[in-house]
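# attaching a predicted model along with its sequence, questions to come.
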Amino acid sequence: MNEPQLIQQILETTKIIAVVGLSDNPAKASHGVSKFMQSRGYRIVPVNPAIESALGEKSYPSLEEAVVALAAEGMKVDLVNIFRLPQHLPPIIDDVIRLNLSAIWIQEGIVNEEAAAKAEAHGVKVVMDRCILKDRMAAGWQ
């Protein structure tokens, strides 16, 4: 978890990011980070049952519905970026494992060692308590 080569690999190979907890409120970190990532070519797929859309993309009430919708378009989720409190991570991790997704990025300030360990035990690549935007900027974005 959080190894520099893992972070680099995820940042270089990811094209589609499902953002669990993405808000349609521009004042929220999930919105700002996702908007910037989108502006740099990543496709952002909102996963939030409380909103209809964000950043010009349809929002899905669950990770499973997002994965199914993308599959219907011949695409797949490369990374699940999580903006949810630590106590909400276990069911998200269960979904990631069940849906056979390969990588999760748990945003800065969010820590649940047990959930992260479970994901890793099932072969999921995990980055936790780090900001994807800050790491991407450190890797060369201006």
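Cool, the structure landed.

# for the rest of this, base every contact and every neighbour count on C-alpha atoms.
Fine.

# center of this protein, which residue is that?
Centroid-nearest residue in the chain, with Cα atoms, centre = their mean: Asn81, separated by 1.3 Å.

# would you confirm that that one contacts Ile17?
Yes: at 6.5 Å, Asn81 counts as touching Ile17 under the criterion of Cα atoms under 8 Å.

# what about the residue nearest to the centre of the chain, which helix or strand?
Taking DSSP states H and E as the definition, Asn81 sits inside strand 79-82.

# now do that strand: which elements does it pack against?
Strand 79-82 sits against strand 16-20, strand 103-106, with contacts defined as 3 or more Cα pairs under 8 Å, 6 or more residues apart in numbering; DSSP states H and E.

# try this one side by side with the last:
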Amino acid sequence: MDHDHYDDAYLRDILTATKTIALIGASPNPARASHGVLGYLTREGYETYPINPGIAGRELFGRMVYPRLADVPVAIDMVDVFRNSEAIGGVVDEILALPVLPKVMWLQLGIRNDAQAARLEARGVRVVMNRCPAIERPRLIG
């Protein structure tokens, strides 16, 4: 996969096939990008699962916040990540420990880790890096 350039069809397919999204790094702070993206994805009809151990048990946009991916009670289609590039190894470890692997790991703007992307791709998980679904969805789907 060429992570420098994504075909629009690749992104569109991910965004239309995805139903459930776990958003790692969800924030209750409206000034944070993760807060706005979680709200947008929830309003667009995705079944969202905010992940943040610091606010686990609270609700964001009417959705229960979970401490970690393993605590989400359903299989996840996409893991959307708001963590720095160096933290992605731990996220990939969490993903690979799940009983059902997600179909996609999406790393937000400014986040890239090619070695960890390769680990997931070797297991059949699609990867998008340095993109935002809240930007790509309206551009590609409307």
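The structure has been received and is ready for your questions. Keep in mind it's a predicted model, so treat the numbers as computed, not measured.

# for the strand holding Asn81 of structure 1, grab the matching residue range in structure 2.
Using TM-score structural alignment, strand 79-82 of structure 1 corresponds to residues 78-81 of structure 2.

# check what contacts the matching stretch and list those residues.
Stretch 78-81 of structure 2 is contacted by residues 18, 20-25, 102-108 when judged by Cα atoms under 8 Å, 6 or more residues apart in numbering.

# also stretch 65-73 of structure 1?
So stretch 65-73 of structure 1 is contacted by 18, 45, 47, 60, 76-77, 99 (Cα under 8 Å, 6+ apart).

# go again with 10 Å.
Residues outside stretch 65-73 of structure 1 that contact it (Cα atoms under 10 Å, 6 or more residues apart in numbering): 16, 18-19, 45-47, 58-60, 63-64, 74-77, 99, 101.

# mutual contacts of Asn81 and Ile17 of structure 1, please.
Contact criterion Cα under 10 Å, 6+ apart; residues shared by Asn81 of structure 1 and Ile17: 34, 44-46, 103-105.

# list just the nearest of those residues to Val124 of structure 1.
Ala103 (5.3 Å; Cα to Cα).

# what is the burial count for that closest one?
For Ala103 of structure 1, the count of nearby residues is 24 (other Cα atoms under 10 Å).

# need the contact list for it.
By Cα under 10 Å, 6+ apart, Ala103 of structure 1 lies in contact with 6, 10, 14, 17, 77-81, 96-97, 119-120, 123-127.

# how much does the match of strand 79-82 of structure 1 stray from structure 1?
Taken against structure 1, stretch 78-81 of structure 2 registers an average deviation of 0.5 Å after superposition, with mean Cα distance after the TM-score superposition for structure 1.

# what ranges do the helices span in structure 2?
8-17, 33-43, 88-96, 114-121, 133-140 (DSSP state H).

# quick one: closest of those helices to Ile55 of structure 2.
Nearest to Ile55 of structure 2, of these and by Cα to Cα, is helix 33-43 at 12.8 Å.

# which helices and strands does the closest one pack with?
Counting contacts by 3 or more Cα pairs under 10 Å, 6 or more residues apart in numbering; DSSP states H and E, helix 33-43 of structure 2 packs against strand 20-24, strand 47-51, strand 59-60, strand 63-64, strand 78-81, helix 133-140.

# what residues sit buried inside it?
The neighbour-count check on helix 33-43 of structure 2 (16 or more other Cα atoms under 10 Å) flags 33-39, 41-42 as buried.

# and it against structure 1, how far off on average?
Here helix 33-43 of structure 2, set against structure 1 after superposition, deviates by a mean of 0.8 Å using mean Cα distance after the TM-score superposition for structure 1.

# distance to Arg112 of structure 2 added to the helices and strands packed on helix 33-43 of structure 2, as TSV?
Formatted as TSV, the helices and strands packed on helix 33-43 of structure 2 follow (distance: least, Cα to Cα, whole Å):
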stretch	distance to Arg112 of structure 2
strand 20-24	15
strand 47-51	20
strand 59-60	26
strand 63-64	27
strand 78-81	11
helix 133-140	15
